[in-house]
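> Next one to model:
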Amino acid sequence: MNRRDALLSGLALTALISTPACAQTKPSTSVEGYDATVFAEGIEQPWGMAFLPDGRLLVTEKAGTLKLISADGNSAQVITGTPEVVDYGQAGLLDVAIDPKFSENGLVYLSFSEAGEGDTAGTAIARGKLEGTALTGTKVIWQQSPKVEGPNHWGSRLAFSKDGQYLFATLGERASYRDKVQDLGTTFGKTIRIKPDGSIPQDNPFVKTAGAKPEIWSYGHRNMQGGTIHPVTGEFWTNEHGPQGGDEINIARAGKNYGWPLVTYGEEYGGGRIGVKQKAGMEEPLHYWVPSIAPSGMWFYDGPHAVWQGKLFIGSLKFKYLDMITLDGEKVVKEEKLLTEFRERIRDVVMGPDGALYVAFDNADGRIVRIVPKGA
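Purely as a prediction, here's the structure:
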């Protein structure tokens, strides 16, 4: 059972536990097409979210804290046993995911910025078992190499494959190291595919390529801060920040090269071309934005509300809205801006066991907002 199925399986239980004995009034807004209610508040720079089957919500705070929000959103507990993180620039505690067999094994996965020697650091993935308010047996199962200096462009989203056998992760190119993105001997600007214990699937595309990192799934990416599994095809969809313009949506396919920095629809900060817009042998983005919207977390909706069925939701950090995207197969045919009334940077979006979408606002005093279609 994958993460999405696990969430839906908790729907009946959540319906029983999500209403507190003494209901608490929370700020809400009603806009054409949807209703929004503040679900939880006081979260310092939330970055990633993952629901447990019983309706509680794990949320990472960039500075290094993992919190467990109650099913009604009224209380939060700090989870101990998390890895030590580097917190500067865009570094910190990043995404969180639960194991597809969480109900059996209690495993939680975290991506984070891990210190190296001197001033170096790299993206890493750890997992531990959630027992009460602690992660036990926490162990780093994957580390980016080499570790380098610099505060920016770490990625990093986590997503389990539809069959639950593999874990995908997105990795940024670390800003100053774009010359390494086309190098298969590094994991800068790559998506990776590993097993839940960190071992390498032997059908990964570069397992038998001399000098290549065997965990690499696709390459030629810039800074991917969104990634999600298509609920029907099972493919791994990602978004990435372009430079000045050229943010992209891609389907990360085995062994494919997405061009950065040789191909982009963006330009240098302050002006000036970077490479070309198209190049033979390199994948075209499914969709791109000029100017950049600074895309963040993304989620395919496959819950009970038919009006949202099949739509792709992506947060915009720069323009402070939730982008609701209508697709025709792999073609974007319509974009609609949601949550503009809040005027806050959107960092992540996930679906809850109740079929609502939960959206994290990236602020020092961050909030999570629950949204449903009008009249749901």
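> Please count neighbours and contacts with C-alpha atoms only from this point.
OK.
> got a list of what the closest residue to residue 302 other than its chain neighbours touches?
Of all residues beyond its chain neighbours, the one nearest residue 302 is residue 309 (5.3 Å), with distances taken as C-alpha to C-alpha, 6 or more residues apart in numbering. The neighbourhood of residue 309, defined by C-alpha atoms under 8 Å, 6 or more residues apart in numbering, consists of 301-303.
> now swap in residue 316 and tell me
Taking C-alpha under 8 Å, 6+ apart, one finds 293-296, 322-323, 345-347 in contact with residue 316.
> Can you give me the buried ones in whichever strand or helix holds residue 322?
Per DSSP states H and E: residue 322 is located in strand 321-328. Of the residues in strand 321-328, 321-326 count as buried by neighbour count, 16 or more other C-alpha atoms under 10 Å.
> circling back: and the contacts of residue 316, which of them are in strands?
Cross-referencing the contacts of residue 316 against strands under DSSP state E gives 295-296, 322-323, 346-347.
> now stretch 290-309: how far from the chain's centre is it?
For stretch 290-309, the distance between its averaged C-alpha position and the chain's averaged C-alpha position is 12 Å (C-alpha atoms, centre = their mean, to the nearest Å).
> same check, this time on stretch 194-201
Computed by C-alpha atoms, centre = their mean, the chain-centroid distance of stretch 194-201 equals 19 Å.
> what's the first-to-last distance across that stretch?
Between the opening and closing residues of stretch 194-201 lies a distance of 6 Å (C-alpha to C-alpha, to the nearest Å).
> For residue 198, give me its contacts.
If a contact means C-alpha under 8 Å, 6+ apart, then residue 198 has 141-142 as its contacts.
> what about residue 329, neighbour count?
Residue 329 is flanked by 8 other residues according to other C-alpha atoms under 10 Å.
> who's in contact with it?
Contact partners of residue 329, counting by C-alpha under 8 Å, 6+ apart, are absent.
> Next: residue 77.
The neighbours of residue 77, taking C-alpha under 8 Å, 6+ apart as the test, are 67-69, 133.
> Okay, it and residue 219: tell me how far apart.
Residue 77 sits 38 Å away from residue 219 when distances are taken as C-alpha to C-alpha.
> cool, residue 358 as well?
To residue 219, residue 358 is 30 Å away according to C-alpha to C-alpha.
> which residues does the closest residue to residue 319 other than its chain neighbours contact?
Once its chain neighbours are removed from consideration, residue 319 has its nearest residue in residue 293; the separation is 6.0 Å (C-alpha to C-alpha, 6+ apart). Neighbour list for residue 293: 247, 316-319 [criterion: C-alpha under 8 Å, 6+ apart].
> Pull out the buried residues from these.
Of all the contacts of residue 293 considered here, the ones buried according to neighbour count by 16+ other C-alpha under 10 Å are 247, 316-317, 319.
> mind putting these in JSON lines, secondary structure included?
Conversion of those to JSON lines gives the following (DSSP: H, G, I helix; E, B strand; the rest coil):
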{"residue": "247", "secondary structure": "strand"}
{"residue": "316", "secondary structure": "strand"}
{"residue": "317", "secondary structure": "coil"}
{"residue": "319", "secondary structure": "coil"}
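> Now show me the structure for the sequence below, then we'll compare the two:
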Amino acid sequence: MRDGRWVDQETIWEAQKEFYTVFTDVAAGGRLAFDDRGHLYMSVGAEGGSTFNGIQDLSTPYGKVHRIYDDGSIPAENPFYGQEDIIASIYTYGHRSPQGLEFNYFNGELYGTEHGPRGGDEINHLIPGRNYGWPLTSLCMDYDGTRVEYGRELGITFELADIEQAGVDLTPSLAVSGFVIMDSGQFPQWQGHLLAGSLKARSLFRFVIDKNGLIHRENLLKGFA
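Here you go, the predicted model:
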């Protein structure tokens, strides 16, 4: 950028072409977030449609949050860095449709919002190396009314204790979208609170959360979209 105009660009990261898909991007994710240490985080959702391909497979980019440096290099402290047949940029995995991604400068942690199918929308504290469960388990139903428990179908065995449970479960679904973490002198009483849009409820919500989960939820604006 120069004088308010886009004058040049450089590609610093791209998925391998073998992972390109013809599916529509209904669960694509695609959020970006920077932290205060020069890292860039990127969310990549499911491959598309109702497929579960590769979400639990660390050799594919699908259903992951990735972390690189802002020059495109891979941080050596990434949880799977240097491991054979694993994409080194992976930071967390087991995501379905990561709609929001923000770094909290107040506590130095990364947070994300995510769509489930029927219920199972989530707000999560994203911890490096952790598995967020999709499509092995979720606090929701699939679109056909069945429980989300596809481990046996996919040939994946797991312990529930190894799955990072939803920090905040938003069931029934709000279709929670992008969000911001408040840092404004105009609303000092909301410092560090999370403001999230809702596609389904056509509303703007304020969430107060801590390490134990949801403290308070308020609908600030209704029917505005």
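> Got a TM-score for the two of them?
Between these two chains, after superposing, the TM-score reads 0.88 (TM-score structural alignment, normalised by the length of structure 2); 212 aligned residues with a C-alpha RMSD of 1.7 Å.
> got the residue ranges for the strands in structure 2?
With DSSP E as the definition, structure 2 shows strands at residue ranges 29-34, 39-44, 64-69, 90-93, 97-104, 109-115, 118-119, 121-126, 140-141, 168-170, 176-181, 194-198, 203-210, 213-222.
> so what does the last one touch, helix or strand wise?
When contacts are defined as 3 or more C-alpha pairs under 8 Å, 6 or more residues apart in numbering; DSSP states H and E, strand 213-222 of structure 2 sits against strand 203-210.
> now the fourth one
Counting contacts by 3+ C-alpha pairs under 8 Å, 6+ apart, the secondary-structure elements packed against strand 90-93 of structure 2 are strand 64-69.
> so where is the strand it packs on in structure 1?
Alignment note (TM-score structural alignment): strand 64-69 of structure 2 is matched to residues 190-195 of structure 1.
> Same question for stretch 97-112 of structure 2.
Counting by TM-score structural alignment, stretch 97-112 of structure 2 falls onto residues 223-238 of structure 1.
> So which bits of that stretch are buried?
Using 16+ other C-alpha under 10 Å, the residues of stretch 223-238 of structure 1 that count as buried are 223-231, 235-238.
> Quick check: buried residues in stretch 114-132 of structure 2?
Within stretch 114-132 of structure 2, judged by 16+ other C-alpha under 10 Å, the buried ones are 114-126, 128, 131-132.
> cool, stretch 80-92 of structure 2 as well?
The neighbour-count criterion (16+ other C-alpha under 10 Å) identifies 80-81, 87-92 as the buried residues of stretch 80-92 of structure 2.
> gap between the residue nearest to residue 57 of structure 1 when sequence neighbours are not counted and residue 148 of structure 1?
Nearest in space to residue 57 of structure 1, with sequence neighbours left out and distances taken as C-alpha to C-alpha, 6+ apart, is residue 51 at 4.4 Å. Counting by C-alpha to C-alpha, the gap from residue 51 of structure 1 to residue 148 of structure 1 is 33 Å.
> And those two? Which one has more around it.
Counting neighbours by other C-alpha under 10 Å for residue 51 of structure 1 and for residue 148 shows that residue 51 has the greater number, 26 against 18.
> who's in contact with residue 140 of structure 1?
The contact partners of residue 140 of structure 1, by C-alpha under 8 Å, 6+ apart, come to 124-127.
> Residue 286 of structure 1 maps to what in structure 2?
Correspondence of residue 286 of structure 1 to structure 2, assessed by TM-score structural alignment: residue 167.
> Skipping adjacent residues, who's closest to its match in space?
Of all residues not flanking residue 167 of structure 2 in the chain, residue 124 sits nearest, at 4.7 Å (C-alpha to C-alpha, 6+ apart).
> how about that neighbour, what's its match in structure 1?
In structure 1, residue 124 of structure 2 lands on residue 250 (TM-score structural alignment).
> my guess is its match meets residue 286, correct?
Yes: between residue 250 of structure 1 and residue 286 there is a contact under C-alpha atoms under 8 Å: 5.3 Å.
> if I look at the equivalent of residue 82 of structure 2 over in structure 1, how far off is residue 215 of structure 1?
Superposed on structure 1 with TM-score structural alignment, residue 82 of structure 2 falls opposite residue 208. Residue 208 of structure 1 sits 11 Å away from residue 215 of structure 1, taking C-alpha to C-alpha as the criterion.
> contacting residues for the most centrally placed residue in structure 2?
For structure 2, residue 98 is the residue whose C-alpha lies nearest the centre (C-alpha atoms, centre = their mean; 3.5 Å). Residues counted as contacts of residue 98 of structure 2 (C-alpha under 8 Å, 6+ apart) are 27-31, 43-45, 112-115.
> Repeat that for residue 27 of structure 2.
Contact criterion C-alpha under 8 Å, 6+ apart gives 45-49, 96-98 as the residues in contact with residue 27 of structure 2.
> ok, now with 10 Å
Contacts here follow C-alpha atoms under 10 Å, 6 or more residues apart in numbering; on that basis residue 27 of structure 2 touches 44-50, 63, 95-99, 114-116.
> tell me which of the residues you listed is nearest to residue 161 of structure 2?
residue 95 (17.0 Å; C-alpha to C-alpha).
> The closest one contacts residue 46, doesn't it?
Yes: shown here, residue 95 of structure 2 and residue 46 form a contact pair, counting by C-alpha atoms under 10 Å, at 7.3 Å.
> Where in structure 2 does stretch 47-61 of structure 1 fall?
Stretch 47-61 of structure 1 corresponds to no residues in structure 2, going by TM-score structural alignment.
> re earlier: what's the overlap in contacts for residue 208 and residue 215 of structure 1?
Between them, residue 208 of structure 1 and residue 215 have residue 202 as joint contacts when contacts are counted by C-alpha under 10 Å, 6+ apart.
> in structure 1, which spans are helices?
In order along the chain, structure 1 carries the following helices (DSSP state H): 3-9, 11-17, 102-105.
> And those: which comes nearest residue 38 of structure 1?
Across the helices of structure 1, the minimum distance to residue 38 of structure 1, taken as C-alpha to C-alpha, is reached by helix 11-17, at 17.7 Å.
> what residue of structure 1 matches up with residue 24 of structure 2?
Residue 24 of structure 2 maps onto residue 151 in structure 1, with residues paired by TM-score structural alignment.
> any idea how far its match is from residue 239 of structure 1?
Applying C-alpha to C-alpha, the value for residue 151 of structure 1 to residue 239 of structure 1 is 20 Å.
> which one of the two has more residues nearby?
Relative neighbour count places residue 239 above the other of residue 151 of structure 1 and residue 239, with 31 against 20, counting by other C-alpha under 10 Å.
> From residue 193 of structure 1, how far out is the more buried one?
Residue 239 of structure 1 sits at a distance of 17 Å from residue 193 of structure 1 (criterion: C-alpha to C-alpha).
> which one of the strands of structure 2 lies closest to residue 161 of structure 2?
Within the strands of structure 2, the stretch nearest residue 161 of structure 2 is strand 90-93; the backing value is 15.4 Å (C-alpha to C-alpha).
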